[in-house]
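A.B. asks: just the structure for this:
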Amino acid sequence: MVTGKVLRFDEVRGYGFVAPDVGGEDVFIHVNDLTFDKRLVAPGVVVEFDLEDSDRGPKASHVQILRQSAPTGEQPAEEELFDVLSAKEFHETVTEALLTSAPTMTAEQILQVRQKLTQIAVRHGWVDA
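C.D. replies: From the prediction side, this is the model:
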């Protein structure tokens, strides 16, 4: 069994991705492989799963919750305040969030917003410069 943190999960589409603790490629998770209610899946939730290879990359099966993310307002343990992302990871995350939340944005608008958010993130130490 492998452990990892949920990066994102689309409850409507029924799939998402987990960052395995051992490193490597993000692992695909599908609602049919969850051993619990899909409404409990959220970014930051720690899960345990069997790792399988598929023709599209790594896939999780028999997914179980080990630890839920801290409820809103509750301060996580000091060593878990936040992950510092690489600039590439930050750009990918921001781009995906913008495409999902505002699909009518143009490429130019996405680049402008992403550039400003990157400046803010670097200034606050959220991104490795």
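
A.B. asks: going forward, measure contacts and count neighbours with C-alpha atoms only.
C.D. replies: OK.

A.B. asks: which other helices and strands does the strand ranked longest in the chain contact?
C.D. replies: If you go by DSSP state E, the chain has its longest strand at strand 57-67. Counting contacts by 3 or more Cα pairs under 8 Å, 6 or more residues apart in numbering; DSSP states H and E, strand 57-67 packs against strand 27-30, strand 46-54.

A.B. asks: again, only this time at 10 Å
C.D. replies: strand 2-10, strand 15-20, strand 27-30, strand 46-54 (3 or more Cα pairs under 10 Å, 6 or more residues apart in numbering; DSSP states H and E).

A.B. asks: to check against the first, give me the structure of this:
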Amino acid sequence: MASGTVKWFDNQKGYGFIAAESGEDVFVHHSEIQGEGYKSLNEGQAVEFEIAAGPKGAQAKNVVKA
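C.D. replies: You can find the predicted model right below:
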């Protein structure tokens, strides 16, 4: 799993970006956030995730709040 920090996340639109420790920005969609209830992330929050190829570049999968 990769680690990173939430760069920004728009709760209304349900997506944002994670700054991975590798230096790349990774797209994150609310449907990939693991856990119960409302799926949201906060700017600066530490997360762990898998990186997959999305239609427009790297995309986070199985995002877990660290």
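
A.B. asks: still on that earlier bit, how about the helices and strands packed on strand 57-67 of structure 1 in a markdown table, adding mean neighbour count?
C.D. replies: Formatted as a markdown table, those follow (neighbours: other Cα atoms under 10 Å):
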| stretch | mean neighbour count |
| --- | --- |
| strand 2-10 | 19 |
| strand 15-20 | 21 |
| strand 27-30 | 21 |
| strand 46-54 | 17 |
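
A.B. asks: so which of the ones you listed comes closest to residue 101 of structure 1?
C.D. replies: Judged by Cα to Cα, the one of these that comes nearest to residue 101 of structure 1 is strand 2-10, at 12.3 Å.

A.B. asks: picking that back up, and the next helix or strand past the longest strand of structure 1?
C.D. replies: Counting by DSSP states H and E, the next helix or strand C-terminal to strand 57-67 of structure 1 is helix 87-101.

A.B. asks: any chance of CSV for the helices and strands packed on strand 57-67 of structure 1, columns distance to residue 94 of structure 1?
C.D. replies: CSV is the format used below for those (distance: least, Cα to Cα, whole Å):
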stretch, distance to residue 94 of structure 1
strand 2-10, 13
strand 15-20, 16
strand 27-30, 19
strand 46-54, 22
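
A.B. asks: thinking residue 41 of structure 2 is in contact with residue 16, fair?
C.D. replies: Yes. Residue 41 of structure 2 is in contact with residue 16 according to Cα atoms under 10 Å; the separation is 8.6 Å.

A.B. asks: quick one: closest of the helices and strands packed on strand 57-67 of structure 1 to residue 112 of structure 1.
C.D. replies: Relative to residue 112 of structure 1, the nearest member of those by Cα to Cα is strand 2-10, separated by 23.8 Å.

A.B. asks: that closest one: average distance to aligned residues in structure 2?
C.D. replies: Strand 2-10 of structure 1, aligned to structure 2 and superposed, deviates on average by 0.4 Å (mean Cα distance after the TM-score superposition for structure 1).

A.B. asks: center of structure 2, which residue is that?
C.D. replies: For structure 2, the residue nearest the mean C-alpha position is residue 28 (3.8 Å; Cα atoms, centre = their mean).

A.B. asks: OK, contacts around that residue?
C.D. replies: 6, 8-9, 14-18, 41, 49, 51, 58-63 (Cα atoms under 10 Å, 6 or more residues apart in numbering).
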